[in-house]
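S.K.: I'll drop the sequence and a predicted model, then ask my questions.
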Amino acid sequence: MPYPDGFLKNRSVIEPNKYAVISPEGRVINVVPGIKNCAMTILASPKLGAGFVQMVGTVSNTGKTTIPYAKSENVEAVLFVMDGKGSLTVTVDGKQEKLEEGGYIYSPPGKGIEFNSNGDGEVRILLYKQKFIPHPDPAVKKPWIITGSIKSITERIYDGMDNVFVRDLLPVDEAFDMNFHTLAFLPGGCHPFVETHVQEHGAYIYEGQGLYLLDNTWIPVEAEDFIWFAPFCKQACYGTGLTRMEYIYSKDCHRDEPL
């Protein structure tokens, strides 16, 4: 890594147990056992205050898992191929899929995710895991493997606003205690109100720029920034660039809160 041009800079803003914006210039590569020939960075974990672990990284032409990722009892996981020219062969509980840019797979609790590069180019991925909360009704079926591509999901208008669009990656079904969505703002688009809710999010911006309200502070954000929102953190966004702003984010859902 060369010496910097000018003063050291980092746009990240970290407020543990409240929110965080982690910009790319301050990230380091983490060694993750069982993931080989991949440059992975852990973005969120319980050490920050998050109820999940999320990482981003590049899978080389020889990148692969040597043990299934997140194969622990009551742990569920998601892999999303953010971009790149290559492809991955991904296996969950014996089900094998080829994933390219925009592709994703959800691993039910206890199954874990295996992947290996097909040697046709690098790809960047998001990896996510959290503890699964079972549904209190034993008659509700267990979550199942979901795989697909955001390129084949039709966008819906978000909350009646014709310049904001959403896609659901997982079924809206009480079997699942989480979902992943993409949210996109055309220039000038915004949330219809300032949200304050029990759900937490981990959001990765992969296109455009915006202005995000986090707690009581408006923070400029842009492509390659990661945002973590704690429960009840005030939040809202304006798309402020010349092009569309879009990010992928996690959400816990479909469960009551314990006392």
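M.R.: Okay, I see it.
S.K.: C-alpha only now, for contacts and for neighbours.
M.R.: OK.
S.K.: in the stretch 51-200 of the chain, which spans are strands?
M.R.: For the stretch 51-200 of the chain, the strands defined by DSSP state E, counting those that start in this stretch cover 52-65, 75-84, 88-92, 95-99, 103-107, 114-117, 123-131, 146-149, 156-158, 161-168, 178-185.
S.K.: one more structure, for comparison:
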Amino acid sequence: MTDFTYRAPDGGLPGQTELHTGRAVFTEAYAVIPRGVMRDIVTSRLPGWSATRLWVLARPLSGFAETFSQYIMEVAPGGGSEKPEPDPEAQAAIFVLSGSLRLTIGAERHTLAPGGFAYVPPGADWKVHNDGQEPVRFQWIRKRWQPAEGLGLPEPIVTSDAEQPLKPTSTPDDRWFATCFIDTDDLRYDMHVNIVTFEPGGVIPFEETHVMEHGLYVLEGKAVYRLNRDWVEVEAGDFMWLRAFCPQACYAGGPTRFRYLLYKDVNRHAPLGPVR
């Protein structure tokens, strides 16, 4: 199972003759940002970046999801940043959707193709550039790292979807898999970024209800996803944003596999007030 595809935004704007009705929704427990919303008019730009625009998918909101922000970056040929992250406490996870990204962490230089993943620890000296002839689009997840007594800084990680094994869950027919980019047993890391894969007919067979906040970007396929009280149809290019304790489940009805990039916060005590 290596013929993976990764949906990136189309940009542009709908025509004046298209129907207005869409699937975008923001509730007290979750938000769905469908791919049709990710148009030119809702992009932004960042200081310190050249030839770059982005779609902001998630940002900390009091009373909603508070631990992370998530962007889709689009860097034109020749663009990039010598200092992408202004917050010295922020860690980064990068996943390339299309194009080729040159990533430098310290003295190490890497080229990330579609499916390429990198974890950048807080305080690292890192840079990103597009040396290719086509735009590069990638997911960028940001979270402030929470130090813990006896645990040092996490190490950088550079790998890819194709390099990591698909790990089946405990379901008997193995229709539900996880691709883990970060070692789930290494407590230095206070977030996990995985790819979840369902073969047609695969399900999350119960309503997960737990403290982790989620960002889910659909890479491939379609499914019906349970979000709090609702069943919602989602497809490649959609983003789901879940606050803590939002019930969730999934039914991947096919006809192709369903895959999404998943962020969640893990491995730390629940803060009893503002994180310092």
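M.R.: Done, it's in. These figures come from a predicted structure and were not determined experimentally.
S.K.: Now render the strands of the stretch 51-200 of structure 1 as a markdown table, adding mean neighbour count and distance to Ser45 of structure 1.
M.R.: A markdown table is the format used below for those (neighbours: other Cα atoms under 10 Å; distance: least, Cα to Cα, whole Å):
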| stretch | mean neighbour count | distance to Ser45 of structure 1 |
| --- | --- | --- |
| strand 52-65 | 21 | 4 |
| strand 75-84 | 22 | 14 |
| strand 88-92 | 21 | 23 |
| strand 95-99 | 16 | 26 |
| strand 103-107 | 25 | 19 |
| strand 114-117 | 24 | 21 |
| strand 123-131 | 22 | 10 |
| strand 146-149 | 18 | 24 |
| strand 156-158 | 16 | 29 |
| strand 161-168 | 18 | 24 |
| strand 178-185 | 21 | 17 |
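S.K.: Serialize those to JSON lines and add fields for distance to Ile205 of structure 1.
M.R.: Converted to JSON lines, the strands of the stretch 51-200 of structure 1 look like this (distance: least, Cα to Cα, whole Å):
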{"stretch": "strand 52-65", "distance to Ile205 of structure 1": "12"}
{"stretch": "strand 75-84", "distance to Ile205 of structure 1": "10"}
{"stretch": "strand 88-92", "distance to Ile205 of structure 1": "22"}
{"stretch": "strand 95-99", "distance to Ile205 of structure 1": "20"}
{"stretch": "strand 103-107", "distance to Ile205 of structure 1": "16"}
{"stretch": "strand 114-117", "distance to Ile205 of structure 1": "24"}
{"stretch": "strand 123-131", "distance to Ile205 of structure 1": "12"}
{"stretch": "strand 146-149", "distance to Ile205 of structure 1": "17"}
{"stretch": "strand 156-158", "distance to Ile205 of structure 1": "17"}
{"stretch": "strand 161-168", "distance to Ile205 of structure 1": "14"}
{"stretch": "strand 178-185", "distance to Ile205 of structure 1": "9"}
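S.K.: Phe226 of structure 1 is nearest to which of those?
M.R.: For these, the distance to Phe226 of structure 1 is smallest for strand 52-65, at 9.5 Å, taking Cα to Cα.
S.K.: Out of the strands of the stretch 51-200 of structure 1, flag the one nearest Gly202 of structure 1.
M.R.: Closest to Gly202 of structure 1 of the strands of the stretch 51-200 of structure 1 is strand 52-65 (Cα to Cα; 7.6 Å).
S.K.: which other helices and strands contact that closest one?
M.R.: strand 35-44, strand 114-117, strand 123-131 (3 or more Cα pairs under 8 Å, 6 or more residues apart in numbering; DSSP states H and E).
S.K.: Switch the ones you listed over to TSV; also include distance to Val75 of structure 1.
M.R.: Rendered in TSV, the data for those read as follows (distance: least, Cα to Cα, whole Å):
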stretch	distance to Val75 of structure 1
strand 35-44	16
strand 114-117	15
strand 123-131	4
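S.K.: now for those, which one comes closest to Cys233 of structure 1?
M.R.: Across these, Cys233 of structure 1 has its closest neighbour in strand 35-44 (16.0 Å, Cα to Cα).
S.K.: To what extent does that closest one diverge from structure 2 after superposition?
M.R.: Strand 35-44 of structure 1, aligned to structure 2 and superposed, deviates on average by 1.4 Å (mean Cα distance after the TM-score superposition for structure 1).
S.K.: List of residues touching that strand?
M.R.: If you take Cα atoms under 8 Å, 6 or more residues apart in numbering as the criterion, strand 35-44 of structure 1 is touched by 22, 27-32, 50, 52-60, 62-67, 69, 202, 226, 228.
S.K.: can you do 7 Å?
M.R.: Strand 35-44 of structure 1 is contacted from outside by 27-30, 50, 53-60, 62-66, using Cα atoms under 7 Å, 6 or more residues apart in numbering.
S.K.: which bit of structure 2 covers stretch 195-202 of structure 1?
M.R.: Mapped onto structure 2 using TM-score structural alignment, stretch 195-202 of structure 1 spans residues 208-215.
S.K.: Give the buried residues for that stretch.
M.R.: Residues Glu208, Met212, Glu213, His214, Gly215 are the ones in stretch 208-215 of structure 2 that count as buried (16 or more other Cα atoms under 10 Å).
S.K.: distance between the ends of it?
M.R.: Using Cα to Cα, to the nearest Å, one end of stretch 208-215 of structure 2 lies 15 Å from the other.
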